[in-house]
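# Fold the following.
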Amino acid sequence: MAVERASERLVELLTRDDAVQDQWVSAVAASLGGRISRAELERELTELYQALQQALGKGGLDWRDEAYSEVRALLVELSRNRARHGFTPTETAISVFACKDVLEPTGDSSAEDVTAYLQLARLFDALGLFTIEAYARTREEIISAQAEQLLELSTPVIKLWEGVVAVPLVGTLDSARTQVVMEKLLQSLVEWESEHAIIDITGVPAVDTEVAQHLLKTVVAARLMGAECTISGIRPQIAQTLVALGVQFGDIVTKATLADALRHVLQLGGARPVGGGER
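So this is what the prediction gives:
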C-alpha cells in the first residue's frame, strides 16, 4: 500500500475512535506516577494529538516535512518541561511511544490497518528519538547553567571596609574560574571605588605554575584599574612548591594568612570606616 494511502487510513483510524486520546493520556499518566496532573497531561497530549492528525493529513509520514513543524515544536516543549522537572529520558519518550501502543492492531484488524500501523510505528519511533534528543539538549543547558551559577557562588567579592575588598577563593582555580574572578573583582573595584584588594587562597588546595599565572593576571588587571592587590594564604607547602617551580610574584605583596594581609592594608592606611569619605 502506498505511503499516502497509509497516512489517509491512519487519519481515519485516529478520528474514528474517540477513546484513543483518552487511552493515550491514561497510559502516560500511569507511567509518570502522578507527578504531572491529569489536566496538564490532557492539555499537552491533546495539542500533540490534534497536531499529529493535521500533519498526517497534510504531510504524510515524513516527520521532517514542514507539515510536522507544529508536532516538532510541541515535542520540544514537552521534552524541555520533562527535563526541567527531573523526569528520565525513558519517562519522556513514553509520552510518545504510549500512543503507538494504544493503536496497536488487534486480532480482527484488517490487513490494511496492520500495514498502516507499521507505517505509524516507524513514524513514532522517529518522533521518539527526536524527543530524546530535545530532552538531552535541555539537560545540557540546565547543567551548563547550574555550573555557571556554582562558579558565581564560589567566587564572592566581599567589601571589608571602604576602599578594601577581598576575594576568598576555595577549590581549584582554572582558566574559566579565573576569568570570573577577574571580572567580578574589577567590577567591584569600580562599584565600591576600592584601592586595595586581598586575594585569599587559603582554600585553594594546590598552587602550580598555571594557578600562579592566573593569579598574576588577576593582579595585573586590578592594577590597571588603579588598585593594589595582596595575596594571602601562602602556606609553607605552597611556598615550597612555588620556589621549586621557579614562580616569582615580583613586587606583589604576599602574606601567610588573611589576618596578615588585613594588618598590612591597615598599616598602609588604605582602609576607611564604612560610610566615611567620598565614594
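# only C-alpha atoms for contact and neighbour calcs from this point on.
Fine.
# Do you have the strands of the chain handy? List them.
158-161, 164-170, 196-203, 228-232, 253-255 (DSSP state E).
# Tabulate those strands (a markdown table), appending mean neighbour count.
Converted to a markdown table, the strands of the chain look like this (neighbours: other C-alpha atoms under 10 Å):
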| stretch | mean neighbour count |
| --- | --- |
| strand 158-161 | 16 |
| strand 164-170 | 21 |
| strand 196-203 | 23 |
| strand 228-232 | 23 |
| strand 253-255 | 18 |
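# nearest to residue 117, of these?
Checking the strands of the chain against residue 117 by C-alpha to C-alpha gives strand 164-170 as the closest, at 58.9 Å.
# so where's the longest helix in this structure?
Longest helix in the chain by number of residues, with DSSP state H as the criterion: helix 111-153.
# Please provide the structure for the following sequence as well, for comparison with the first:
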Amino acid sequence: MSQESDAVLRLIGEHEEQILTEWLQEAGANSSRITEAGRRTMRTDAGEILRGVRESLQAGADPHAFQAAEWSTVRDSLESLSRSRAAQGQSAGDTSAFVLAFKRPLFGLIQSQAQLLPGQQMAVAWTISSLVDRMAQWTVSTYQHTREDLIRRQQQDLLELSTPVIKLFEGVLAVPMIGTLDSARTQVVMETLLQRIVETGSRLAIIDITGVPTVDTLVAQHLLKTVSAIRLMGAECIISGIRPQIAQTIVHLGIDLQGIASKSSLADALALAMEQQGFVITRRQV
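Presented below is the predicted three-dimensional model:
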C-alpha cells in the first residue's frame, strides 16, 4: 500500500462519522426539499459507499486503478445507487454531484491534519480527487447504460404494439401498418405475422399501409420480403391502403408489385379476401 493510500485509510478510519455527516451536508441532505425518508436513504447510500472504500483500501486496492477487482464492492454500490436514482427520475448529474460531495470532508481533514501529513498533503489530495472522480464517472456510465437499456426495451415494446395482427375473419388476418417501415420493424412484422399464420392456419394476410406516410424503394423491398415470407408459409397476401400518391410513387420508382393483389382500402381488401375464400356477401332484405 502506498503512503497516500495509507493516509486516506487512516483519515477514513479515524473520522468516519464526521466524514459521513459533512458529506451529507455538502450533498444537500439538510435541504427543506428533501424528506426525512430521503435523508435516511442518502445516509444509507453514503455509508455503504464509505465502508466499501475503506474495505477496498484495507485490501490494498490502488486508488488509481478503479477497474481492479479490489474495487468491485464500491463499483457495485455505485451501480445500485445510479440505477435507483435513475428509476426515481433523477439525472446523471445529480448522482455524480452526490458522489463528488465526498471530496469536501476529506479535503477538510487534510487541511486540519496538516501536522500529521508532513509533505504529503498535495499527494493525498490528488489521490482522493482521482479516486472520487473515477467513482463519479462510474455512476454516469451506469446511468447511461441503464437509460439505454430502458430505451431499447421501450422501443421493442412500441414495435410490438405498433404491429398488431388482427383476425378479421376465419382464415383472414390483417396487419395495420402505422408510421415509417424500416428493417427492424419489418422483421417484427414478419415474425409476428408468420407466427399467427401458423397458430390460426390462415390462408390470407392483409397488410394495410394506409398509415404509412411515404413509400420508397426501401419500403417496397420490405413489403416484398414480407409477402415472400408469407407465401413460403403457404398463404397469400393482399396489400391495402394504396393511395393515389403512393401508386404514382411506386410507378415512378419502377417497383414491380405484379402478382401481388392490392386495394385502395382495407374494406376492399377484406371483400377480395372473402371472395377468394369462397364467401358471398349479400345485403339482407328488410
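# sorry, back to before: tell me what the longest helix of structure 1 is packed against?
Contacts defined by 3 or more C-alpha pairs under 8 Å, 6 or more residues apart in numbering; DSSP states H and E place helix 111-153 of structure 1 against helix 3-16, helix 69-84, helix 89-102, helix 175-191.
# a markdown table for the ones you listed, including mean neighbour count and distance to residue 250 of structure 1?
Converted to a markdown table, those look like this (neighbours: other C-alpha atoms under 10 Å; distance: least, C-alpha to C-alpha, whole Å):
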| stretch | mean neighbour count | distance to residue 250 of structure 1 |
| --- | --- | --- |
| helix 3-16 | 17 | 76 |
| helix 69-84 | 19 | 49 |
| helix 89-102 | 19 | 54 |
| helix 175-191 | 17 | 19 |
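# Could you pull up the contacting residues of the nearest residue to residue 265 of structure 2 once chain neighbours are set aside?
Nearest residue to residue 265 of structure 2, sequence neighbours excluded (C-alpha to C-alpha, 6 or more residues apart in numbering): residue 241, at 4.7 Å. Under the criterion of C-alpha atoms under 8 Å, 6 or more residues apart in numbering, the contact list for residue 241 of structure 2 reads 208-211, 263-266.
# Can you find the partner of residue 241 of structure 2 in structure 1?
Taking TM-score structural alignment, residue 241 of structure 2 has residue 233 as its aligned residue in structure 1.
# just residue 98 of structure 2 next, same as before
Aligned by TM-score structural alignment, residue 98 of structure 2 pairs with residue 95 of structure 1.
# doesn't residue 32 make contact with its match?
No: Residue 95 of structure 1 lies out of contact with residue 32 (C-alpha atoms under 8 Å); the separation is 9.2 Å.
# The closest residue to residue 226 of structure 1 other than its chain neighbours and residue 166 of structure 1, how far apart?
Closest residue in space to residue 226 of structure 1, ignoring its immediate chain neighbours: residue 195 at 6.6 Å, by C-alpha to C-alpha, 6+ apart. Separation of residue 195 of structure 1 from residue 166 of structure 1 (C-alpha to C-alpha, to the nearest Å) stands at 11 Å.
# cool, residue 124 of structure 1 as well?
57 Å.
# again with residue 106 of structure 1
72 Å.
# Next: residue 127 of structure 1.
53 Å.
# give me every residue that touches the residue sitting furthest away from the middle of structure 1.
Most distant residue from the mean C-alpha position of structure 1: residue 108, 49.4 Å away (C-alpha atoms, centre = their mean). Listed by C-alpha under 8 Å, 6+ apart, residue 108 of structure 1 has no contact partners.
# And residue 231 of structure 2, by the same measure?
residue 237.
# just to revisit the earlier point, out of the helices and strands packed on helix 111-153 of structure 1, which is closest to residue 112 of structure 1?
For residue 112 of structure 1, the closest of these is helix 3-16, at 7.9 Å, according to C-alpha to C-alpha.
# and the angle from the closest one to helix 111-153?
80 degrees (axes from the mean of the first three to the mean of the last three C-alpha atoms, to 10 degrees).
# In this structure residue 51 of structure 1 contacts residue 70, no?
Yes: the pair formed by residue 51 of structure 1 and residue 70 meets the contact definition of C-alpha under 8 Å, at 6.4 Å.
# All good on my end, thank you.
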